[in-house]
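> pasted the sequence and its predicted model underneath.
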Amino acid sequence: MNFFLSGLVEIPAYIACPFIIQRFGRRSPVCIFHVVGGLACIATAFIPPVTDNGADLTSLILTTALVGKFGITASYAIVFLYTTELYPTVIR
């Protein structure tokens, strides 16, 4: 189920990217998505699966991981487009 959700979160990331880069350009969104994705992935490692009082936090871990996956997928989609525009035709 986690693998399915991880793949499913890529669909809205790829759909949202054209609208976001059309409105805000390429540089700011790629930086924001890199930071959000990286912080969410790092935060996932520091969330304990069970708290001291016995509360289960696996849904919080999954949500944080999926936010990280969304950020990294969106940043990759923008970087893929952005780098082709930066390099001249001779290098490409």
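Good, I have the coordinates.
> from here on, contacts and neighbour counts on C-alpha atoms
Noted.
> what helices or strands is the host helix or strand of residue 84 leaning on?
Using DSSP states H and E, residue 84 sits within helix 58-86. Packing partners of helix 58-86 (3 or more Cα pairs under 8 Å, 6 or more residues apart in numbering; DSSP states H and E): helix 2-8, helix 10-24, helix 27-46.
> let's bring in a second model and compare:
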Amino acid sequence: MCINSVGNGDIDTPFEVSQFLRQVYDGFSFIGNTGPYEVSKKLYTLKQSLAKVENACYALKVRGSEIPKHMLADVFSVKTEMIDQEEGIS
């Protein structure tokens, strides 16, 4: 959703998604490892997703003035593929 919105020219959505995911992550982190195993596993996945969105927002903020808007989606998709390969996700 974050990367697709940048590709469509919507630059505000990634920051809104990042803020929402941060609030959800902060809320669930209070539970910690006291809940069932599935909760801690989902929390780990949420943390990874939040990192990807925050990286995209960082790149958008830093590179937004350097790269034309129509090329920003390509920058994010390449970066996301590299992160997925590092994590072993295909």
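Structure received. Here the structure is a predicted model, which is why all the values come from computation and not from measurement.
> what residues of the helix holding residue 84 of structure 1 count as buried?
Buried residues in helix 58-86 of structure 1, counted by 16 or more other Cα atoms under 10 Å: 61, 64-79, 82.
> and for stretch 74-90 of structure 2, what's in contact with it?
Stretch 74-90 of structure 2 is contacted from outside by 3, 7, 52, 56, 59, using Cα atoms under 8 Å, 6 or more residues apart in numbering.
> farthest-apart pair in those, please.
Pairwise distances across the contacts of stretch 74-90 of structure 2 (Cα to Cα) peak at 15.9 Å, for the pair 7 and 52.
> which residues sit in contact with the residue nearest to residue 4 of structure 2 when sequence neighbours are not counted?
Once flanking residues are discounted, residue 4 of structure 2 sits nearest to residue 73: 7.2 Å by Cα to Cα, 6 or more residues apart in numbering. Shown in contact with residue 73 of structure 2 (Cα under 8 Å, 6+ apart): 3, 4, 6, 7.
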